Structure formats: structure tokens, C-alpha cells
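A.B. asks: Here is my input, please return the structure:
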Amino acid sequence: MTQILHKSVALNHGTGLHRTHIGAWRVDDDCWGFRVWAPKRQRVRVAFLSTEKTRQVAEVVPLDAEADGYFYGLADSARVGTLYGYLLDDDERLYPDPASRFQPEGPHGPSQLVDATSFEWTDENWPGVKLVGQVIYEMHVGTFTHEGTWSAAARQLEELASLGVTLIEMMPVADFPGRFGWGYDGVNLFAPTRLYGTPDDLRRFNDQAHAAGIGVILDVVYNHFGPDGNFLPAFADHYYSDRHATDWGPAINFDGEGCQAVREYVLANAAYWIDEFHFDGLRLDATQDIHDDSTPHIISELS
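C.D. replies: Down below sits the predicted model:
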């Protein structure tokens, strides 16, 4: 087990690296930016769905090709909560965003626009945590309470504090298919699972945990991707290693052809959880299967 704790993530968000801008983000009140890595595609369009139950495509915006297989564009007609997806070449299927911030209908459904800047945090005086001397409670949110949600779990924080718990290790929350799961076969690495609530529910949990004097670290899986609901191969052929394997399938490609964008994807994900959700650190699952023969090792970059 590897645990990486930060007061704040040590990445320079002013460098313009792709890791800081993949997925969809709010540029201003009337504009959203989109960037996706799709090197196997010649044409990528972002499609917005109507609010009707029929979920018809209401608008399509073409993205411009950038260097290294990325596509980028701006759209001024989308709003917070708008459902969207990507149209790839002439394929009529709507694919979820590989860096989707929320999948309200699960991995097989459309992605949803989320504004991470609208949440009002109250933990500005939280000092952070150190690994040494902590009383750690490992929490599976889905089974911790009868409701199985972040909101319900937050109501138990004071009781956990009274028991002497100083740090919660939250088991993986990246979205996965079905109604139940341990979380270790996540396929939407940036999307907190809809089974436990909304992204803001998770933010509120962490904010309230800090108010109760409890730190929160997140269990993340960077050794493999889950098989069901995984649409990454539709965008690129380089997410999986052709030289390493794990007990759960192909390893993630950190050292082969096209690995730089994959590394940026994972680095962006680590920064995302700490920056946008105020997690105090990360616990890396099964580091023996995070294979990387290059220098620096991806774990070194993460730390």
C-alpha cells in the first residue's frame, strides 16, 4: 500500500499542461471548454442532449484538432447540468467523456456538466494531516449507512470523531456499473459514483469531516481499468500496456507508445481529487501492479 498525503497538490496549474484541462470545464457564465485525447480519430464533436425524456441531440459542436491527438473547443450554449457526450468520426454512438465529472445514469450513459467552483468551502483553516499517529477508519460509503450515501455518512462524522478516528480512508469512488461494488473496477476515473450522491455531496462530506477534525484520504486505482462501461479504447489504443499485465487484466500504459497522454490523464486525476474535493491525500491500490519501466516512475511523479 502506498499513501500520498498533501496539504495541497504540488502541481503547477499555470503551465498549460493538458493535465489541468481535460474533460469539460466552465470558462465563464456562458462558455464551457472541452478537451479530449482521441488520437485514433480524425473528427471529434461534442453533442449536447435536450432536457426532454427523449434525450435527443440538441446541438453538435465540432472540436479542433490539437497536437498529440487532443481535440479542443468552446461551447457557449451549455449550462450546468447539461448532458453531453462525444461523437467520434462517423460513429453515431454517443460516447461519455473519458474525463467526465459526473455520470448520472452510470458509465453507459451520457456525461453531465459540473461546475466545481460553485461549492462554498468552509475548511480554509484546515491544517491538513500527517500520516504518522493517525487513527484510520476505512470506509465503504455504500455500506457504511443504510442509505449508502455521502450525505448519510456525513451525519455520522461526529460519532466517528468521538471514537477517536482522526483519518478516514475512503474506498474507491470512481463510477462503475451496477448497483453495488467495492469500487476497484472503476471506469470513469473523474466521476464520483452516482450511487453515493452528487459531486457536491462528496465535497460537503469532506468539508464537514474537516470541521469535525477528521482528515479524508481517497483510495485510487491506477493499476487497471474496469472492463464494463470502459469506452477508453474508442478514443485511443494506447491506454493499455502491451508489455505488462495484472491479475485483473491489462496494465495501464505508463511506459509504452502513447504513454505521455496516459500519464497526464492519471496525474490530472490525482490533482483533481485533491484540488476540487479537498482530499488530504491518496492511497494507491496494488502498487506492485503499477508497472512502469521508464524514468521517473509514475508513482514518483504522483508523489
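A.B. asks: From here on, just use CA atoms for contacts and neighbour counts.
C.D. replies: Fine.
A.B. asks: Buried residues, the helix or strand containing residue 263. List them.
C.D. replies: Following DSSP states H and E, one finds residue 263 within helix 259-277. Going by neighbour count (16 or more other CA atoms under 10 Å), the buried part of helix 259-277 is 259, 261-275, 277.
A.B. asks: And this one, please, so the two structures can be compared:
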Amino acid sequence: MLYSTRETRQVQRRYPIGAELIGPDQAHFRVWAPKAQRVDLVLEGSAAKTPGQTFQGLEAEENGYFSGAAKAGAGDRYRFRVNNNFYPDPASRFQPDGPHGLSCIVDPARFQWSDSQWPGPAAAGLKGQVIYEMHIGTFTKEGTWRAASQQLEELARIGITVIEMMPVADFPGRFGWGYDGVDLFAPSHLYGTPDDLRAFVDRAHSLGLGVILDVVYNHFGPDGNYLGAFSDDYLTRGNENEWGDSINFDDRNSGPVREFFVTNGCYWVEEFHFDGFRFDALHAIRDRSSEYIIGEVARAARKAAGE
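C.D. replies: The predicted structure is shown next:
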């Protein structure tokens, strides 16, 4: 995907939203914020030009998007200033201090995968698969991806063929089942780093284990959800499900909302090598579009997987 900067330089991005590295110590940021008159990128710590913070205004695009490039690298932390208030990136790839903290730039290319020959569980057919539902926080005493990966050989030995990982999108607090996630692109900091998750999947594949991810596309958790500061159109008011207002997949400004979720599905497949998804509570997803949102996510994810 190509995007233009103020300097009329075109930038190649993998995904339409979030922070992505585009060169040595150079990152590009893009966010959908139709509610904002102005969006500033706030670089913190080592990424700041001076001790403390560096502010840089993002360029307004069409349809409520803001974007811009800045001198920053992997591990640098940032947030956005929207209408004079500070918020993490809605498409943050990592929240080291949780949903209320700063967002962190991640370099997905730094991890060295070894699963290029993995055919995927579908190669053996769905019939006869033995699925183990795993909650990372309670599977081991440590409650981390690193600790869980050390137990994968035993799961393979007893005949498990596929791991269904319960939701890992970051959520506030110390404990949770994962069904009130608020940062859908950020693997929970409670379980380790994004590369720890990659290493878990890579290890599973080396043992012949498939890994599918449980995703929640029917609601956002109530605490740590800052999407309303960027747009009022993520949710459809007056069309509630059992957790609150429904996500807006078919009403005004639903295009960028759909893009958010379709991108999310592709992201988990491409950057973490998940083999598939378990979609939570589809009955709670309201969508009268010509293509049901889950169908669109699945189609895009299959394409991302090379099918």
C-alpha cells in the first residue's frame, strides 16, 4: 500500500493503520481519527529529540485519516495527542505497560522464523484433528508464552494436533480470559513480548502442532478502550448486544471500521503465522452489508496465508 507524505514522498506500508518501520530509524504512523481537528504524534524517551517528549503534527488525509513519518525505531514509545488529550495508538502493535500506557514500535522482521516448510493443519484435513483450548495466563505457573512453549512437546506426545489459543489482545488488569480486549493488534503484555508469541507459534509448528487464535469481533472491553476519542463511529448506538453497543459494520463511516477488523485478521496470519481463527459469539455481530464482515475477514486472511 502506498501513501504520500508532506514531502510528496510515497511510503510503502504493509497495513493501512498503526506504526510501521519504513527504513533505518524511520517509522510511518497512520490513524483514523475523523473526530479530531488535529492529531500530533508524541514521541517519548529515546525517540524524542530532546529529553521528555517530541511533538509532530500528522498530515490530514481524506476520510478522517492522519499520517506522517518520523525518526524513530523499534522499541521506541509513542502516543497521539487528539484534541489536546493523549491516547495510545488504536492499532498499537504492543503496549508494554498495558492499555493505558504508551504504544511501542515493533519490528516484525527481526524475528527469524523456521516454519517455512509447515504445511498447516488443513493439509491433513479437518477430520480427526484434536484441539486443545489454551489460556496462556493459566496454562503454566509463569503464565507466559515462553513457559507455555516448553510444554508443547508434551501436548504433541499425547496426541494434540491443534492449539486453540484463547484471546490475547491486550486488556487492563492482571488477570482475564481475554474476552474484553481493547488493543486488538497488541499481544497482551502480561504474557510476554510479540516475539515471544512468534516463538511459541514457531515452536508449535516445528512439533507438527497447528495454532488457531480466538478473536473477539463483537465488542470492545469497557476499560482501556480509547476508540471513542478518535471516532464516534466504531460503535452503532441503539443496537446493543449483551455487552453493550454493537460494532459498526454497516452504518455511517463503517468502511474504516471494517478495514480495521479485516486488517486485524491479516495481521495475525502474516506476522504471527496463526493457522486460523475461532470467532467468538457471531450471533452478537450485527451486519447487513452485502458481505458479512466475518466472511470478508476470512477471505482476506486466506489470501494473506497464500491460499
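A.B. asks: on contacts alone, who are the packing partners of the helix holding residue 263 of structure 1?
C.D. replies: With contacts taken as 3 or more CA pairs under 8 Å, 6 or more residues apart in numbering; DSSP states H and E, helix 259-277 of structure 1 sits against strand 188-192, helix 199-211, helix 298-302.
A.B. asks: what about the first one, how far off from structure 2?
C.D. replies: Superposed on structure 2, strand 188-192 of structure 1 shows a mean distance to its aligned partners of 0.3 Å (mean CA distance after the TM-score superposition for structure 1).
A.B. asks: give me the stretch of structure 2 that that strand matches.
C.D. replies: Mapping strand 188-192 of structure 1 onto structure 2 (TM-score structural alignment) gives residues 183-187.
A.B. asks: got a list of what the residue positioned nearest the centre of structure 2 touches?
C.D. replies: Geometric centre of structure 2, nearest residue: residue 185, 1.2 Å, by CA atoms, centre = their mean. Neighbouring residues of residue 185 of structure 2 by CA atoms under 8 Å, 6 or more residues apart in numbering: 91, 92, 93, 94, 169, 264, 267.
A.B. asks: for the stretch 101-250 of structure 2, what spans make up the helices?
C.D. replies: When secondary structure is read from DSSP state H, counting those that start in this stretch, the stretch 101-250 of structure 2 shows helices at 136-139, 145-149, 152-157, 194-206.
A.B. asks: And the shortest one against structure 1, how far off on average?
C.D. replies: Spelled out, that is helix 136-139 of structure 2. Here the mean offset of helix 136-139 of structure 2 against structure 1 after fitting is 0.2 Å, by mean CA distance after the TM-score superposition for structure 1.
A.B. asks: Which strands or helices does that helix pack on?
C.D. replies: By 3+ CA pairs under 8 Å, 6+ apart, helix 136-139 of structure 2 packs against helix 145-149.
A.B. asks: In structure 1, which residues correspond to the helix it packs on?
C.D. replies: Against structure 1, helix 145-149 of structure 2 falls on residues 150-154 (TM-score structural alignment).
A.B. asks: that older thread, so the helix holding residue 263 of structure 1 matches what in structure 2?
C.D. replies: Against structure 2, helix 259-277 of structure 1 falls on residues 254-272 (TM-score structural alignment).
A.B. asks: By how much does that stretch deviate from structure 1 on average?
C.D. replies: Mean for stretch 254-272 of structure 2 is 0.3 Å (mean CA distance after the TM-score superposition for structure 1).
A.B. asks: How many residues are close by the counterpart of residue 117 of structure 1 in structure 2?
C.D. replies: Counting by TM-score structural alignment, residue 117 of structure 1 corresponds to residue 109 in structure 2. Neighbour count for residue 109 of structure 2, taken as other CA atoms under 10 Å: 9.
A.B. asks: mind checking which of the helices and strands packed on helix 259-277 of structure 1 is nearest residue 126 of structure 1?
C.D. replies: In terms of CA to CA, the element of these nearest to residue 126 of structure 1 is helix 199-211, at 6.4 Å.
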